[in-house]
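*Asks:* Quick one, what's the 3D model for this:
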Amino acid sequence: MHIVNAATRRPHALGIVCLTSAVLLGTAYMAIAGAPMRYLGVNLGALIIGLTLLLLLERAARSGQGWTDGANLMMAGALLATALFGSQADGIARWVYWGGLAMQPSLILLPTMLVAFSRFRNVPATVSIVAAAVAMALQPDRAMAAMLVICLTALAVMRPDRHVCTALAASAASFAATLIRADRLPAIPYVDQILYSSFDLHAVAGLAVLGGLMLLVVPSVIGWRRAAESRAIYVAFGAVWFAAILAAALGNYPTPVVGYGGSAIIGYALSLLALPKFSSANALATAPKCGAIDEMPTDGPLSVALA
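*Replies:* Modelled structure (predicted):
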């Protein structure tokens, strides 16, 4: 119980546990389904890369909001570059190739941008979200545009302000633009529609996929219950990954983390950066006001949680 209590008070550590468990459940599904061993290696390698980036960037994120603003603008620029110059399939440009692997930058960058926006709302952050919305319309990517709308709507309900309303208006227009163009990409084995096909394969495979998807929203549920002052952040985190799961359930879009593909795995790890350091009443009593990076010392380095 002490270990469980400690984990639930440390959102980063809890997120690492949930991500690792979801990836392992996903590899179990792929092993049962007879996926190539390379697929399992790609997902496990993405987990290592994602957690390594989390450890390296966690310290840099303490430098303040200026670092966050610059990072958001760079990520928005990367999404626009993907829309304009990325690899295309049937007129859709969502991917870049790195080391022979297809990566989807929106699954890596957009969750991080949205969770960070829930904490830091200013002109640069709003410009970044609007630029990301334009990129999703240009690609087009209906699933990621829906992620924008769902997350920003939740934020607008909880804590409306002009930055959120501006970003929400841009995301709604982006989503409407994606609805105009047909998305006829076929389902890819071990990537799309596996929430259903896994149960057709075997009950254990289906439960592995379902359990892994449920783990993705656990940090937001625990954070909502334990950290009243940071609920907007946890709502954004939960809305982002719920939207990704919903898109995978309704269309031919990647099933996050448990399906084949490293983009969502790395994206989930990076989105943990914007979560508060602690999720307890005592920690919140001394936490800085909204709009400032948490400066509180962690109870043990993240490397311990990773181990």
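*Asks:* can we go C-alpha only for contacts and neighbour counts from here?
*Replies:* Will do.
*Asks:* What helix or strand is A7 located in?
*Replies:* In the assignment (DSSP states H and E), A7 maps to helix 2-8.
*Asks:* Which residues belonging to the helix or strand following that helix are considered buried?
*Replies:* With elements assigned by DSSP H and E, the helix or strand that comes after helix 2-8 is helix 11-33. Neighbour-count burial for helix 11-33 flags 11-30, 33 (criterion: 16 or more other CA atoms under 10 Å).
*Asks:* Show residues contacting stretch 202-220.
*Replies:* Stretch 202-220 is contacted by residues 8, 11, 14-15, 18-19, 21-23, 25-26, 28-29, 32-33, 194-200, 234-235, 237-238, 241-242, 245, 256-258 when judged by CA atoms under 8 Å, 6 or more residues apart in numbering.
*Asks:* chain center to that stretch: distance?
*Replies:* 16 Å (CA atoms, centre = their mean, to the nearest Å).
*Asks:* Another sequence for comparison is provided below:
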Amino acid sequence: MELAEIESARAAWSFALGCLILALKLSLAEALPQAWRRVAYAGGPTARHGAACASAAVLAGSVFMAWAGAPKAWPWMNCVSLVFALASLALLPRQRLQSDASLRASLCLWMGTALLVSTALEPTAGLSGRWLRLGPVAVQPTWLLLPSLFLLSQRLPGAASAAMQRRTGLGLLLAMAGLTAQMEMCWLLLLGCLLLLRSASQQSGPGQTLLACLALLCAGVASQSWQAPPAQAFVDQVLLQAWAEGSGLALSWLVPATLLLLWPAWRQGQAGEHGLLWAGILLLSLPGWLPTPLLGMGGSAILGYVLSLAAVPESGTRLDVHRRSASAAAPPPEPPRRRRLRLALPKLRAR
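*Replies:* The predicted structure is shown next:
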């Protein structure tokens, strides 16, 4: 009725667009607090601490980009990516991902297949890796899938069979093949070092050591054609950029924000591999071999960090696995026997 009474078509379109924006604002104002509440209370301590640290790091990087003269849309794009990542983390079945070994192995296989299939994407000029364009948004499958793939390949205590280990190993092999075809030397080197550390710290047999050696061999093959990507302001070497500009004030909040990414591993022993993974990514980003995660422009790194928190097994998950296995091994209790009541009646003697 309101649109019919408006004479100008331009005014009608403005009125309809304003109603749409108002409806979106109201729906977001109702949905975002619920999503954050699910992240804060439904998840374990690793998800809570990781979500808070990711929010602080993205906020620190956005403030630096806005202060140092980056394109005006970049800080907002990082914040939108953070909101989308937190909402996705809230919707994921984290408890099942942390306890169901069969689901973890199947996801490893599917993610490795996706990384291999992403090789068919055309490379973008001036950018490293492959990019998947979803309308106006471009994401990098390696950043999205590889951190979660590595963490999902971690064997749960007492909950892995030979078939699950074969699926996990096959997923890692497919991921290595895809990274080798894309000449991702840094990711292969990081994956090989992490698998070596895992095989040394766990009694995982020769399988993990063989996969680590294979990843390092693929890194050597990829290094023959690898070239360092050209540095881009506010994307690569963000800390060195702040240092070169003499922004001591910016470094005073960027360096603590970088260390915050490792806070979940320091607080929770189960998140040790998560901390090692992102510590290696941060080290490789210092010379500019990888983009600076979360501090610089890049929604794929934000999504990769937040979504990988769902693959970290919580401390309570391990206890639940042992309780289920113990209860399954124990025989069922015997039903109580019925006792028959016998009444001792006095016998009458015949006279």
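*Asks:* Translate C18 of the first structure into the numbering of the second structure.
*Replies:* By TM-score structural alignment, C18 of the first structure lines up with C53 in the second structure.
*Asks:* which residue packs closest to its match, ignoring adjacent ones?
*Replies:* Closest residue to C53 of the second structure apart from its sequence neighbours, by CA to CA, 6 or more residues apart in numbering: L260 at 5.5 Å.
*Asks:* if I look at the one you found, how far off is A31 of the second structure?
*Replies:* Plainly put, L260 of the second structure is 27 Å away from A31 of the second structure if you go by CA to CA, to the nearest Å.
*Asks:* With neighbour numbers in mind, choose between the two.
*Replies:* A direct count of neighbours by other CA atoms under 10 Å for L260 of the second structure and A31 places L260 higher, at 20 against 13.
*Asks:* What residue in the second structure is paired with L152 of the first structure?
*Replies:* In the second structure, L152 of the first structure lands on L195 (TM-score structural alignment).
*Asks:* List the contacts of the helix or strand in which its match is found.
*Replies:* According to DSSP H and E, L195 of the second structure maps onto helix 185-201. Residues outside helix 185-201 of the second structure that contact it (CA under 8 Å, 6+ apart): 150, 176, 179-180, 205-206, 208-209, 211-216, 218-220, 222-223, 226, 273, 276-277, 280-281, 284, 289-290.
*Asks:* mind listing what's buried in that helix?
*Replies:* For helix 185-201 of the second structure, the neighbour count (16+ other CA under 10 Å) marks 185-199 as buried.
*Asks:* For stretch 106-126 of the second structure, measure first residue to last.
*Replies:* End-to-end distance for stretch 106-126 of the second structure: 35 Å, by CA to CA.
*Asks:* contacts for that stretch?
*Replies:* 129-132, 141-142, 145-146, 149, 152-153, 164, 167-168, 170-175, 177-179, 181-182, 229-230.
*Asks:* Among those residues, which are located in strands?
*Replies:* Among these, the residues falling in strands (DSSP state E) are L132.
*Asks:* Can you say which of the contacts of stretch 106-126 of the second structure are buried?
*Replies:* 129-131, 141-142, 145-146, 149, 152-153, 164, 167-168, 170-175, 177-179, 181-182.
*Asks:* Longest helix of the second structure, counting residues only.
*Replies:* The helix that spans the most residues within the second structure, counting by DSSP state H, is helix 9-37.
*Asks:* A187 of the first structure reaches T255, doesn't it?
*Replies:* No: taking contacts as CA atoms under 8 Å, A187 of the first structure lies outside contact range of T255: 10.8 Å.
*Asks:* shared neighbours of the two, anything?
*Replies:* Common contacts of A187 of the first structure and T255 (CA under 8 Å, 6+ apart): Q193.
*Asks:* which of the two has more neighbours?
*Replies:* Between A187 of the first structure and T255, T255 has the larger neighbour count (other CA under 10 Å), namely 26 against 14.
*Asks:* Using the three-state scheme, assign the counterpart of that one in the second structure.
*Replies:* Using TM-score structural alignment, the equivalent of T255 of the first structure in the second structure is T292. Under DSSP: H, G, I helix; E, B strand; the rest coil, T292 of the second structure falls in the coil class.
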